[in-house]
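**Student:** Quick one, fold the following:
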Amino acid sequence: MNFPDLAPALQKAAPELRGRLEANVRMADLCWFRTGGPAQALFTPADEDDLAYFLARLDPGIAVTTVGVGSNLLVRDGGIKGVVIRLGKGFHNLRVDGLRVEAGARILDVKLATTAAEANIAGLAFYRGIPGAVGGALRMNAGAYSAETKDVLVSCRGIDRSGTLHIFSNADMGFTYRHSGVPHDVIFTSALFEGRVGERAAIEAEMAEITRSRQESQPVNTRTGGSTFKNPPDHKAWQLIDAAGCRGLVVGDAQVSELHCNFLINRGAASAADIESLGEEVRRRVFETSGVRLEWEIERVGESTHAG
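**Tutor:** Okay, the predicted model is just below:
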């Protein structure tokens, strides 16, 4: 199914756009689960100024959804109404200054870690274990291996729904576990991180160990969205899922990973509904066996059913 074409009206309202504006784009091609319906309109801004220009001229009644590299995202089968904004090459800047690294929101977390290591900057190696990009790391206070974004962020830039640029300090971010308190309509565009003096060989050894650990314990190189549920206080989500008998559980062509049961996998032909239904069944069984309500870590967006 396709939505009505929004692109002509959007282009008319913002005639000086420099970015790419497309109608009814397959989101399954842009998400690691490889599922989901289309985006009614997909805008890839040329740079920060282009993004601000577009948002300032966008009808307030049109919904905006921001996506990154699609690693922690489930797009429902009915697709996403309104405008989907996906940052591209214009947000791929990367610069080192002393112990600080400035990175555009589109920079992959692994690239951030590698760049820091090459500059003998310690403290950012944990990003080697996070499958996503800087923008998503800011939004969810991404972390792994006993470190989080809040530990290394100095400040970041973002543009709100009205097209206004904001600069946020670490304290402004309102970081908690896997969460940022910045209003959800803000689209992060870049960030400044600071590490500490390190030695390249030692940092690279740390990253190699992270890589080894991930490969042994997580279903990498599969159609998955990363960790599905947040760890509840005083619990590990995977342990609760395992204790509830959900390891290997299947709904349609979606499966709870046998290797790490806080990961859901598209075995090849799963719909978004299969994956979400499987996740909800896991939540139900965990609550039934432990009394703990798991909270989704994967962001789910779009319409649950196709609209005619």
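**Student:** going forward, measure contacts between C-alpha atoms and count neighbours the same way
**Tutor:** Noted.
**Student:** ok, now which ones touch residue 104?
**Tutor:** Neighbouring residues of residue 104 by C-alpha atoms under 8 Å, 6 or more residues apart in numbering: 91, 92, 93, 94, 134, 135, 189, 190, 191.
**Student:** Around residue 60, how many other residues sit close by?
**Tutor:** Residues within reach of residue 60, counting by other C-alpha atoms under 10 Å, total 11.
**Student:** With residue 174 as the reference, measure out to residue 74.
**Tutor:** 25 Å (C-alpha to C-alpha, to the nearest Å).
**Student:** One more, please, to line up against the first structure:
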Amino acid sequence: MDGSGLLNGIALPPLRGKLTPDAPMDKITWFRTGGCAELLFQPADEDDLAALLAALPMEIPVTIVGIGSNLMVRDGGIKGVVIRLPPKGFGAVELLPDGQLQVGAGASDKRVAAVALEAGLGGFHFLHGIPGSIGGALRMNAGANGVEMAERFVSARAVDRRGVVHQLNAEAMAYRYRHSGAPDDLIFTQCVLQGPTDSAASIKAAMDAVQHHRETAQPVREKTGGSTFKNPDGTSAWKEVDRAGCRGFRIGDALMSQMHCNFMINAGNASGHDLELLGETVRRRVFETSGILLEWEIQRIGAFEPGREVAPFIP
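**Tutor:** So this is what the prediction gives:
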């Protein structure tokens, strides 16, 4: 792909953000693998984002990424424009009246938890243990430790593919487990979240418990994308992976963690192909063992390299 000419002939308004052709996505994803984005755009602010989208022909695909913690990019790269919201323009976290926080979609989950602690707002401790950004948390209804975004959500702002700004309430988000029903083309730019008043000691204790669990039960210092599969009804994904004999299972440098077998790891120079093949093989083995069809929690995007496609397991 050659992203340098992607926007040739398109009447673009003056843009204040950063455009990078052929941007290597292995520098962004926590797996440290994957091909290039044809063109990466990091807008200066919401107006800058809306201006590009309004001018961009609909036939050019647009992909939104966060900090890359729950993301697998395939080796053939990503066609079109990849948009990443930088913390400088989208990372503000401000305290509002009535126990509310106004949060930019580029803010890290961990920073939101820290600001909530300073403000004496409870119920945000779960974000302390999620290595992602708020935009991704909104999209997938991120959760941990018995709490999820839907419980803290008040409203959100988002820009659609045509550059139109939308306001969304809880009904429009249509949240369910690890899923939002908001239209796929919406790019969240900020949100308002709410939590109950609580003591600093209680909040800090909850955050410390989250941190302790992460450090003792999850391979947080590895090149990993976090939880690979969603928890099925009535059981945990890691239990089913373990029952299928896939703890430590390996394809090339891609393996299921010995510490937490629902975490996939790049143990060296794993390709996107290796990681996705490992995941689909685990899905097949789990189904053969328990009849449960695991759903991916990690987002897989981009094109396969020719001749190295990975077919999804279908029973």
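**Student:** Settle it for me: which of residue 74 and residue 174 of the first structure has more neighbours?
**Tutor:** residue 74 (26 against 14).
**Student:** The more buried one -> the second structure?
**Tutor:** Aligned counterpart of residue 74 of the first structure in the second structure: residue 72 (TM-score structural alignment).
**Student:** From the structure, what's the count of residues near residue 6 of the first structure?
**Tutor:** 19.
**Student:** Give me the neighbour count for the closest residue to it other than its chain neighbours.
**Tutor:** Of all residues not flanking residue 6 of the first structure in the chain, residue 41 sits nearest, at 6.3 Å (C-alpha to C-alpha, 6 or more residues apart in numbering). Neighbours of residue 41 of the first structure under the rule other C-alpha under 10 Å: 23.
**Student:** and residue 41 of the first structure, helix, strand or coil?
**Tutor:** strand (DSSP: H, G, I helix; E, B strand; the rest coil).
**Student:** so residue 237 of the first structure makes contact with residue 227?
**Tutor:** No. In this structure, residue 237 of the first structure is not within contact of residue 227 by C-alpha atoms under 8 Å, at 9.2 Å.
**Student:** Now list whatever residues contact both of those two.
**Tutor:** Jointly contacting residue 237 of the first structure and residue 227 under the rule C-alpha under 8 Å, 6+ apart are residue 262.
**Student:** does the match of residue 74 of the first structure really touch residue 297, like I thought?
**Tutor:** No. Judged on C-alpha under 8 Å, residue 72 of the second structure makes no contact with residue 297 at a distance of 10.6 Å.
**Student:** follow-up on the earlier one: how close does the equivalent of the residue nearest to residue 6 of the first structure over in the second structure get to residue 75 of the second structure?
**Tutor:** Residue correspondence to the second structure (TM-score structural alignment): residue 41 of the first structure is matched to residue 39. Using C-alpha to C-alpha, residue 39 of the second structure is found at 16 Å from residue 75 of the second structure.
**Student:** likewise residue 183 of the second structure?
**Tutor:** From residue 183 of the second structure over to residue 75 of the second structure the distance is 27 Å, taken as C-alpha to C-alpha.
**Student:** The two: which has the busier surroundings?
**Tutor:** Shown here are residue 183 of the second structure and residue 75; by other C-alpha under 10 Å, residue 75 has more neighbours (24 against 11).
**Student:** right, and the more buried one touches residue 37 too?
**Tutor:** No. The criterion here is C-alpha under 8 Å, and residue 75 of the second structure misses it with residue 37 at 10.5 Å.
**Student:** What are the boundaries of the strands in the stretch 51-200 of the first structure?
**Tutor:** Assigned by DSSP state E, counting those that start in this stretch, the strands in the stretch 51-200 of the first structure fall at 64-67, 73-75, 80-86, 94-97, 100-104, 121-122, 143-144, 147-148, 153-159, 165-169, 187-194, 196-197.
**Student:** buried set for the fourth one?
**Tutor:** Of the residues in strand 94-97 of the first structure, those with enough neighbours to count as buried (16 or more other C-alpha atoms under 10 Å) are 94, 96.
**Student:** on average, how far is it from the matching bit in the second structure?
**Tutor:** Relative to the matching residues in the second structure, strand 94-97 of the first structure has an average distance of 0.9 Å after the fit, by mean C-alpha distance after the TM-score superposition for the first structure.
**Student:** what about that strand, distance to the chain center?
**Tutor:** Put simply, strand 94-97 of the first structure sits 23 Å off its chain's centre (C-alpha atoms, centre = their mean, to the nearest Å).
**Student:** which residues of the second structure does that strand align to?
**Tutor:** Mapping strand 94-97 of the first structure onto the second structure (TM-score structural alignment) gives residues 93-96.
**Student:** got it, and the longest one?
**Tutor:** The counterpart of strand 187-194 of the first structure in the second structure, using TM-score structural alignment, spans residues 187-194.
**Student:** how much does the matching stretch stray from the first structure?
**Tutor:** For stretch 187-194 of the second structure, the mean distance to aligned residues of the first structure following superposition is 0.4 Å (mean C-alpha distance after the TM-score superposition for the first structure).
**Student:** now stretch 188-204 of the second structure, how far from the chain's geometric center?
**Tutor:** Distance, centroid of stretch 188-204 of the second structure to centroid of chain: 20 Å (C-alpha atoms, centre = their mean).
**Student:** same question, stretch 36-43 of the first structure
**Tutor:** 17 Å.
**Student:** same question, stretch 110-122 of the first structure
**Tutor:** 21 Å.
**Student:** try stretch 133-146 of the first structure
**Tutor:** 8 Å.
**Student:** Quick check: buried residues in it?
**Tutor:** Those buried within stretch 133-146 of the first structure under the rule 16+ other C-alpha under 10 Å are 133, 134, 135, 136, 137, 138, 139, 140, 141, 142, 143.
**Student:** Contact partners for the fourth one?
**Tutor:** Spelled out, it's residue 136 of the first structure. 68, 105, 142.
**Student:** Could you tell me which of the residues you listed are located in helices?
**Tutor:** Residues from the contacts of residue 136 of the first structure lying in helices, with DSSP state H as the criterion: none.
**Student:** Now do the same contact list for the match of residue 41 of the first structure.
**Tutor:** 3, 4, 6, 19, 20, 21, 22, 23, 79, 80, 81, 82.
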